[in-house]
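>>> Coordinates for the following, if possible.
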Amino acid sequence: MRTGGSLALALLTIASPAFAADHLVRDQGGYAAAVKKAAPGDRIVLADGEWRDFQIVFTGTGSADKPITLTAQTPGKVVIAGRSNLRVGGKHLVVSNLVFRGGFSPTKELISLRRDSKTIASDTRLTGIVVDNFTNPDRRAEDIWVAIYGTDNRVDHSWFAGKGNAGVTLAVIRPKGQGDENRARIDHNYFGPRPPLGSNGGETIRIGTSDESLSDSKTVIENNWFEKCDGEVEIVSIKSGGNVIRGNMIVESQGAIVLRHGNGNLVERNIFFGKGKPSTGGIRVINRDQVVRDNYLEGVTGTSFLSAIAVMNGVPNSVINRYHQVANARIERNSIIEAGRITFGAGADAERTASPVSSRFERNLIVNADGKDIVRNEGDVSGLAMAGNVAGAVKLERAANGLLYPADATVAAGAPRDLVPLKRDEAGPAWYPKDAPAAAAGRQIEAPARADALAKAVAASAPGDTIRVAAGVHRVLGPVAIAHPLTIAGPRDAVIESLGVTLFQLFPGGSLTLRGLTLSGAGAVGTPRNALVRAPQAVSTFNYRVTLDDVAVQDLNAPNFDVYAAMPGTFAEKVEIRGSSFAKISGAVVAAVSETGSKGLYSAEQIEIADNSFAEVATIADVARLGTDESTFGPRFVMTGNAVTRGGKVRLSGVQSVEIARNRFADAAGIEVANSVGAPVVRISDNRFAATPQPKVTKLYPQGTPDVVVAGNVVVGRP
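Next up, the predicted model:
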């Protein structure tokens, strides 16, 4: 019996595989040692805490049933900070539950699924990864947060938000000469707010580049949640073939899913909720054999390239990186409800003359409550067959899934009734919150009219505070540093007099509202290019806001003295000026011409000037977006209900949306609008021009299709 027992034990030992091991490591040296000895089935566990300046290299060869895993001791309690990154190379590897926060990558890729060009990851999974504002402080420094190389890799249940610098959030990389199928899977991730970049290069997801776009990647992007992804006009940029984009939720996100390059892609069962937000788009179709079906779009406002459905014109015999003609597209059974536009032949111009061919637009439901026809043909649409579409006055009811469908169930058009919208809590890791804690109500801080009182009050303030300046004259040498959101308010007889070159200097993270007081430059130094409010002077990824509400600004007499001045490498989400008066201003009220490059950079996304008076003001607004790039939303410029006398030049170049309406100009300098590429929209209407030049609208390039209406204006006298 002893012999038999010994033999059985020996046989059991031979048949049993080695036990998998957990290696708990507490420092970088311990990690390096653990990686060297990790075997299939092992887990390398990073101890809870902050791991700073950690350039992680994770390599190994696991197996399908026994991957090698790098993970956190406790999900959410291992934070990778400082100058850190992660390179993964090998086969059957898993990385899970790490948080990247409080730093940025020292290299061009934060998480790379390759160690180097010879050690690529395959059959590897990233799950429960958080990248939270892990962004290079230089908005122009380009990097990629997740770079997927190799084949059969998956990124799932992860969290990405707050990328403020240039570069794609997540990209499938297909190097030139390597056009093999990737078969990547990107699913159940939360792609949270990404602020407008103000230039090209702000995509959330990109699959490939133009170099290998005529080969298939066969990547699947499904069941992800995109929320306020506003980086640029392409939220998802497809630059390869054979991909599937399915079951995603796109919520309040400026931009569109764009089939930019590559053929034979499928876009199906996605749900877009624009909620009326400007520049929310849908699906843009380019190239051959694209299928767009069973999608639901509600409340998207975009037009032209950002239309709910945009079918583009192509370039005849296009080179690989331009616009190939649409051919054999199938766009069917989509619901387009309360949308701004559907555009066929989008982008038609002197270069893009190849209209869609052999394509079909069938059984789509198009309903706006006001009955407005939202379909626009910008080119020849004879190659786009229409059949079975339902548009106009159709009664809709909201179903249990939260979507609108025809009350008459026999209507055979639109998205299927079995759509199941992804829930927000089904995307991303369950243990990491999607919403920041609510900000506490700001304090009220008093600033008496005596030396340094305002500067001291600002220095003692916290985000969201309001500083109330007392009546009297506050003489300020400046600059007063604004490093967080702050309001400065007072009665009109509280006069803040600027004595220096800059009164309020914004720093990264700062925004400023001025309300109800008076600003004067009567005592300022005589140097040129003074400013009352100056944008951050260091390149910054923190977008900011400037608001002037019910203020009086006077006597900015030094040469070219501006009220608000933008700076290169910084970006204003909004500049708003309402109910205010401006008198004797030698410079510009809004000076937003600091970006001088040719790549479509600009300084402010939205500028609104409403219900103000301007007298003896040299320039009301000088706004520029230079170059020929078409990948940005703005600038957007609105000027309504103002009274302008003596001076008041309005100079706009490359602005993508212009509304100048119901203003009164008397002995004024006039309006100059120069359109560039894309599809700029210009509306100059119902203004009164007395002894003022009529508006001048020009076109800078042969490319582009400006939409210009100058109508209903009254011209009195001669300038």
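>>> C-alpha from now on. contacts and neighbour counts both.
OK.
>>> What separation do you get for the residue lying closest to Ala354 once chain neighbours are set aside and Gly281?
Nearest-residue entry for Ala354: Gly314, 4.7 Å, with adjacent residues in sequence omitted and distances by CA to CA, 6 or more residues apart in numbering. Plainly put, Gly314 is 20 Å away from Gly281 if you go by CA to CA, to the nearest Å.
>>> Val155 too?
Separation of Val155 from Gly281 (CA to CA) stands at 25 Å.
>>> I'd like to check which residues are in contact with Gly262.
Remark: with contacts taken as CA atoms under 8 Å, 6 or more residues apart in numbering, Gly262 is in contact with Ser213, Leu214, Ser215, Asp216, Ile238, Lys239, Ser240, Gly241, Gly242, Asn287, Arg288.
>>> got a winner among those residues for most neighbours?
The most crowded member of the contacts of Gly262 is Ser240, carrying 31 neighbours; neighbours defined as other CA atoms under 10 Å.
>>> Sequence B follows; please return its structure for comparison with A:
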Amino acid sequence: MRLSTMFFAATSLVLLAITTSSVLAKEYQVDTPSAYQKIATNLSAGDTVVLKNGRWEDFEILFKGIGTKSAPITLTAETKGKVILTGQSNLRLAGEYLVVKGLVFKHGYTPSSSVIEFRQDSDNLANHSRVSEVVIDNFNNPDKRESDYWVALYGKHNRLDHSHIVGKRNKGVTVAVRLNDERSQQNHHKIDHNYFGYRPTFGSNGGETLRIGTSHYSLSDSFTLVENNIFDQTNGEVEIISVKSGSNTLRGNVFLSARGTLTLRHGNNNLVEQNIFLGNGVEHTGGIRVINKGQIIRNNYLEGLTGYRFGSGFTVMNGVPNSPINRYHQVENAQISHNSLINVDHIQLAAGSDSERSAVPINSKFTHNLVINESQQQPFTLFDDVSGITFANNISNTKVVDDVASGFARKSVALERADNGLLYPTGDMAEAGAPRDLKVISKDQVGVSWYPKTPAVTEFNSGETHVVSAKRGALFDAVEQASDGDILELSPGEYDIPKLIKINKTLTIRAKQQGTAKLSFQRSALFEIHDGGSLTLTGLVITGSNSPDSAGNSVVRTQKWGMLENYRFIMTNSTLVDLDINHSFHFFATGFGAFADEITLVDNQFKNVSGDILRLNKEIEDLGIYNAEYVTLRNNQFENVKGAVVKLYRGGTDESTFGPHFIMTDNTLTNIGLGKRNKEQASIYLHGVQVTTIKNNTISASAPIVVEHTVGEPKTVIVNNTFTDTKAPSVEELHFKGPHTAQVEDNVVKQSSAK
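Below you'll find the model as predicted:
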């Protein structure tokens, strides 16, 4: 047979195969889970399954089949965004060349370990498969401590792209790349063009947005590509991305006001390049943390980052000599070059140095980087010997620390924004810093076009104002009828509230004229905050005189257990009196598992309280869990309080959180903390608080301030306070040897003339 004839015959066979495949491919339109089950076991290459628009409740999808590269099997929505999977629903993929797109997971949670899982079970994985244009929105297990993944990638050559993933509140990594057997190692997965939206502070370990591998398999290579994603306020914990495997590439991602870092936690030979970190001055915004061998960090842009220690703008860690696989391996042969660090508060080298982490970085280079702080602040902190890092051809506008100064040219640098929105020197400094053609991906280029990227939380006072009269039941009814963000303005008068008021939306309750609206209540609490609730109180007078004659009342409390969503509580310019009808009458009491982003008291007066003011100490298992991120007291007056003004507890030695934070300034405390039921015998009791500022307060005839350090490098400042007939503050290191690390100075401790 002639060669041309043979070629024609072969070509005809290929075309016939393609034509036959196209003819045999089927489209199934299904409208119920049972209809899906009938066709799901007979899917062939090229088939398409269309889920009809509507709510699909308690639908556990197993999408299984063998497609081909040219003829994948597809599962899609009739209209993208109109197929809503609710209740206890999930999706598992198993087989080859599968494509899923257009689905929304909302108003429910997975009954299994993952919402979307690239496997049926441990024996049946997915390969060469793709999940695209999928939304997972607040699809949380109602038990906040119950752990699950939202997306778990197994197998090889899989892709997660152009998806919208927002609002994970329960424990567990949002997206996890699993390397738990050889069939999922060297996987070459691709995670690209996704919108990772707001993940609130979790308040303990277990809040990463993306993790690639685990410590157990961290010496295996993954070859996962994470490219062109946006991480917008992904605040779950210190590690936004936790790389725990080798040979991964993280490129072109944008981090927006995100508290935490891209952390090379385990694994070697990873590449981090062309990423954009925009902190916008938000507290604890970080950049890149380097651990292990052979890491390459180049051509990244970092601006406006405020984080420090393990969450700093740029961190190179100390390791543990002969480290076990789950601890800190020594930094070796790190190549850090052509990065721009603009207005980055902290660059920390040999971080974490202690008696265990004593292996300093070696055989590494820090070259051609641009370090500019317009505040003229010098950003470097060295915690150990950094002679194993070679510094060369870097530019800085400030005098840096002596140990690295030889590798920096100090220059006066003017900056201007380029078309890509980033700051660059006006002069010719191309030899240092990130490239000028760096591409910054925008929100409209990631996620899906048909699902809104809404604000993270509802702002106070963002809704309408409603005037409430002092008639019986009027306030209760007004709260029931209000919308998120509304203001309830109380007319002058007395409000005796017969029922517990549940707060499940963002509300402001304020007096029309300060001090003219007086509230009393007949239940064990006046307000109870539930999921979705945040509350501001302003200008009110609240009395406990009509409360039940029983122990354990409170003015405000959270749901006693089982809260999933973070909340905020603010009170200003209010007067609280006679919370003493029985013992242990608290102003604010948290429930177990509740977590406040913010509790703020400003310009209030408290008088005659038989319990505590802020009782934030329910998490006593010492697992690094706590009840509030920021607690702020400013210019309040506290008088005759038998308990403590604040009890704030974070136990354990975990290092994965930034908080709690406690700020107390310009307050007056008189006769506080001396009640027999105040077992801590403290006016302020802080256990494991990470950041403490107690300044310019006047404390008289009271129990002392008690601070107990438990973990890491807490920042405790107690300065310029006056203690009259009150012992000096007590600060104790519970786990670390040596004197305490607190700054306690310029305080006055004295006896009154009456003594």
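>>> Superposing both, give me the TM-score.
For these two chains in superposition, a TM-score of 0.95 is obtained (TM-score structural alignment, normalised by the length of the first structure); 711 aligned residues with a CA RMSD of 2.2 Å.
>>> before we move on, back to that, comparing Val155 and Gly281 of the first structure, which shows the higher neighbour count?
Gly281 (37 against 22).
>>> what's the matching range in the second structure for stretch 200-208 of the first structure?
Residues 205-213 of the second structure are where stretch 200-208 of the first structure aligns, taking TM-score structural alignment as the criterion.
>>> ugh, typo on my part, it should be stretch 135-154 of the first structure
Under TM-score structural alignment, the counterpart of stretch 135-154 of the first structure in the second structure spans residues 140-159.
>>> What number of residues are in the vicinity of the aligned residue in the first structure for His583 of the second structure?
Matched across to the first structure, His583 of the second structure falls on Pro559, judged by TM-score structural alignment. As a burial measure, the neighbour count of Pro559 of the first structure was computed by other CA under 10 Å and equals 15.
>>> Shouldn't Pro559 of the first structure be within a helix?
No: assignment of Pro559 of the first structure by DSSP: H, G, I helix; E, B strand; the rest coil gives coil, placing it outside any helix.
>>> what residues are up against it?
For Pro559 of the first structure, the residues meeting the contact criterion (CA under 8 Å, 6+ apart) are Gly526, Thr527, Pro528, Arg529, Asn530, Ser586, Gly587.
>>> Map the third one onto the second structure.
Applying TM-score structural alignment, one finds that Pro528 of the first structure aligns to Ala551 in the second structure.
>>> give me the number of residues near that match?
Neighbours of Ala551 of the second structure (other CA under 10 Å): 16.
>>> same check, this time on Ala166 of the first structure
Neighbours around Ala166 of the first structure, by other CA under 10 Å: 24.
>>> Strands of the stretch 351-500 of the first structure, start to end?
Here the stretch 351-500 of the first structure has its strands, by DSSP state E, counting those that start in this stretch, at 359-362, 365-367, 375-377, 384-387, 390-391, 396-398, 404-406, 444-447, 466-469, 472-476, 480-482, 485-489, 494-498.
>>> Rebuild the ones you listed as TSV, extending it with distance to Phe19 of the first structure and mean neighbour count.
Putting those into TSV (distance: least, CA to CA, whole Å; neighbours: other CA atoms under 10 Å) gives the following:
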stretch	distance to Phe19 of the first structure	mean neighbour count
strand 359-362	58	20
strand 365-367	58	25
strand 375-377	64	15
strand 384-387	62	16
strand 390-391	63	18
strand 396-398	55	13
strand 404-406	55	20
strand 444-447	64	18
strand 466-469	62	23
strand 472-476	72	20
strand 480-482	59	20
strand 485-489	56	22
strand 494-498	74	23
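>>> Right, I'll call it a day here.
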